[in-house]
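*Asks:* Test case, fold it:
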Amino acid sequence: MTARTIYKIAPRDIWEAAIAAGRFDGAPVDLADGYIHFSTAAQARETAARHFAGMDDLVLIAVPSETLGAALKWEPSRGGDLFPHLYAPLWTDAPFWVTPLRLGPDGRHAFPEDMP
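*Replies:* Model prediction:
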């Protein structure tokens, strides 16, 4: 399984602290699990709904998967789908882009229109 771009949803304050440190070691769930959880574009909306419902102070981080090397593993999770897991810090200069992930009027997260 490969995807050119993978996505991390994170609380804005945790991402801002990571920028100051130069590396993102993960949100509390990542630290507890021992790897940084990512999603593909097809998985990101469900990830947001399941794990970040009602949360508005988030960022969506887009990362080119090919830059992460062997530390990126594709492992089964929800319903047997393969999810990207990073077994290393994410250096904050790695993302293609970072954008706020806000709640829309319907209460669901409003993802960028150009995200596949």
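*Asks:* from here on, contacts and neighbour counts on C-alpha atoms
*Replies:* Fine.
*Asks:* the helices in the chain, which residues?
*Replies:* Secondary structure of the chain, counting by DSSP state H: helices at 12-21, 28-33, 41-51.
*Asks:* Please tell me how far stretch 13-30 is from the chain's geometric centre.
*Replies:* Centroid separation for stretch 13-30 versus its chain: 12 Å, with Cα atoms, centre = their mean, to the nearest Å.
*Asks:* Show me what that stretch is in contact with.
*Replies:* Under the contact criterion Cα atoms under 8 Å, 6 or more residues apart in numbering, stretch 13-30 has outside partners 10-11, 31, 35-37, 59, 88-93.
*Asks:* Are any of those residues buried, and if so which?
*Replies:* Neighbour counting with 16 or more other Cα atoms under 10 Å marks Ala10, Pro11, Tyr35, Ile36, His37, Val59, Ala88, Leu90, Thr92 as buried within the contacts of stretch 13-30.
*Asks:* one more to line up against the first:
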Amino acid sequence: MSERPNIAYKVLTGEQMATLERDGRFDGAPVDRADGYIHLSTEAQLTETVDKHFAGQDDLHVVAVDLGSFGETLRWEESRGGQLFPHLYEPLLLETAVAFGPLSRAEDGTIRLPTTS
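*Replies:* So this is what the prediction gives:
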């Protein structure tokens, strides 16, 4: 991967999003806790992540995270299809979110990115 993005995305259920907003932190979904890190996706990986891991689910939210907020607790590691994914080895803090909102799709089926208001 030549240049790594500054922003990555986390997909949360409505309940998980409420936890992040209420507590200011998210300690991970069951799969995150089992793997020992919070799974994030780049913009290019986001739609495939949603299609693979969240198919048929409603009330989903997308959180845009500033990767510059993390030091050595953020690692780029090989995963699906040999791609490098950002993995966060600490809780996701609300203060690192640059935008978030309900998950929606564009006409071509890709996930719309949350925007700051």
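*Asks:* hmm, back to that, quick check: which of the helices of structure 1 is nearest to Leu103 of structure 1?
*Replies:* helix 41-51 (10.3 Å; Cα to Cα).
*Asks:* one step back: farthest pair within the buried ones among the contacts of stretch 13-30 of structure 1?
*Replies:* Among these, Val59 and Ala88 lie farthest apart (Cα to Cα), at 19.9 Å.
*Asks:* now the farthest one out in structure 1, which residue is it?
*Replies:* Pro105 (22.5 Å; Cα atoms, centre = their mean).
*Asks:* and that residue, what is it in contact with?
*Replies:* Contacts of Pro105 of structure 1 (Cα under 8 Å, 6+ apart): none.
*Asks:* any idea how far it is from Gly54 of structure 1?
*Replies:* Between Pro105 of structure 1 and Gly54 of structure 1 the computed distance is 11 Å (Cα to Cα, to the nearest Å).
*Asks:* Not counting sequence-adjacent ones, nearest residue to the counterpart of Asp81 of structure 1 in structure 2?
*Replies:* The alignment partner of Asp81 of structure 1 in structure 2, by TM-score structural alignment, is Gln83. In this structure, Gln83 of structure 2 finds its nearest non-sequential neighbour in Glu77, 7.9 Å apart by Cα to Cα, 6 or more residues apart in numbering.
*Asks:* give me the number of residues near the one you found?
*Replies:* Using other Cα atoms under 10 Å, Glu77 of structure 2 has 12 neighbouring residues.
*Asks:* my read: it touches Tyr89, true?
*Replies:* No - look at Glu77 of structure 2 against Tyr89 with Cα atoms under 8 Å: they stay out of range, at 11.7 Å.
*Asks:* so who does the counterpart of Gln57 of structure 2 in structure 1 touch?
*Replies:* Using TM-score structural alignment as the criterion, Gln57 of structure 2 maps onto Met55 of structure 1. For Met55 of structure 1, the contacting residues are Leu103, by Cα under 8 Å, 6+ apart.
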